[in-house]
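Visitor: Dropping a prediction and its sequence here:
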Amino acid sequence: MPRGAGPEARAEAAAVDQDEEMLEHLHALMHLFKAQARDALAADGSGLGPMEARALGYIARHPGSTQQDLVEHSGRDKAQIARLVSQLDERGLVERRADENDRRCQLLQLTPAGQALQRRQRQKRRQLLERMLADFDEGERASLGTLLARMRHNAGA
């Protein structure tokens, strides 16, 4: 900043620096979380990739969802999701059954093996989150959750 800059210029520069620092923190946290989640996934010996693990998580949270629901949630195309669901089905982690109201539509749910794997993965993710939030009190955790949801909404997700 030039010498003798006025208070408005100094305040603007401080705001820009604060925004840049916040973006850097977000970037670093995303990469750190993804790397540690990937490492935990590799260590469990399941052989699942990150997208397969996310799909299992979604189906666990939304039993009876469809491939189209998974397409919309993941932002992936129909062909990618169809292959992914087929792979999970072949591995015995997901089962598909026809929707009684629309026989063309298949509803997804986890098999017992898929549920067991999902429980182990959820536990690893919780351990990672606990490390990241170790010194946060309940109010801070609640505020962070609210703020992250607002950021996601504002970003269009």
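Guide: Perfect, thanks for sending it.

Visitor: from here on, contacts and neighbour counts on C-alpha atoms
Guide: Noted.

Visitor: where does the most centrally placed residue in the chain land in three-state SS?
Guide: Closest residue to the average C-alpha location of the chain: R54 at 6.7 Å, with Cα atoms, centre = their mean. Here R54 is recorded as helix under DSSP: H, G, I helix; E, B strand; the rest coil.

Visitor: For it, give its distance to A60.
Guide: 10 Å (Cα to Cα, to the nearest Å).

Visitor: before we move on, what about P50?
Guide: If you measure P50 against A60 using Cα to Cα, the figure is 15 Å.

Visitor: try this one side by side with the last:
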Amino acid sequence: MNPNDTFRKEPIGRLISHIHRSQQKYLSRSLGEYDIGGGGQYSFLKAILHSPGTTQEQLTCDLKFDKATTARSVKQLEEAGYIERRTDPGDRRSYLLFPTRKAEEFLPVLQRVLDESNAKMTRDLTEEEKQQLTLLLQKIRLDL
């Protein structure tokens, strides 16, 4: 049997979905001790750390999550002490999200866990293959 036959039979969407689920499980295990849960909470925290003063609506758009997931994740991060909400002076009905000192101190740990996850995922690839994979995934990324 030709090894290339396997690649043609396995749908790309299924492979990407499997990789995503595996990475989410790994990250949930690795970040659970820090009160960072599933649902991509680390993505929200990292975005707030890199763009202090963002809104939930902006996070929803930037990270491509639905509003309910964003609201749930923001609430959990706030309860865990990683972020705080402040009333938007330009729109009293809206809140701006800021990282706390706890979040800022946690950033190196978060980045280490994310780097380890990526290293584990690509451990059997050459540097050239990693670059090619990144380029191909960027090329097919769906912006729906």
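Guide: Arrived safely, thanks for sending. Being a predicted model, the structure only gives us computed values, none of them experimental.

Visitor: Pick out whichever of P50 and A60 of the first structure has more residues nearby.
Guide: For P50 of the first structure versus A60, neighbours defined as other Cα atoms under 10 Å are more numerous around A60 (20 against 14).

Visitor: corresponding residue for that one in the second structure?
Guide: A60 of the first structure maps onto L49 in the second structure when the alignment is built from TM-score structural alignment.

Visitor: Okay, and that match sits in which element?
Guide: helix 41-50 (DSSP states H and E).

Visitor: Who are the contact partners of G57 of the first structure?
Guide: Q118, R122 (Cα atoms under 8 Å, 6 or more residues apart in numbering).

Visitor: And it, how close does it get to L48 of the first structure?
Guide: 12 Å.

Visitor: Same check on A79 of the first structure?
Guide: From A79 of the first structure to L48 of the first structure the distance is 19 Å (Cα to Cα).

Visitor: out of these two, which sits in the more crowded spot?
Guide: Neighbours per residue (other Cα under 10 Å) separate A79 of the first structure from L48, with L48 holding more: 16 against 10.

Visitor: and the more buried one, which of the three is it?
Guide: Assigned with three-state DSSP, L48 of the first structure falls in the coil class.

Visitor: Helices of the second structure, residue ranges please.
Guide: 3-9, 12-31, 41-50, 56-63, 67-79, 101-121, 127-140 (DSSP state H).
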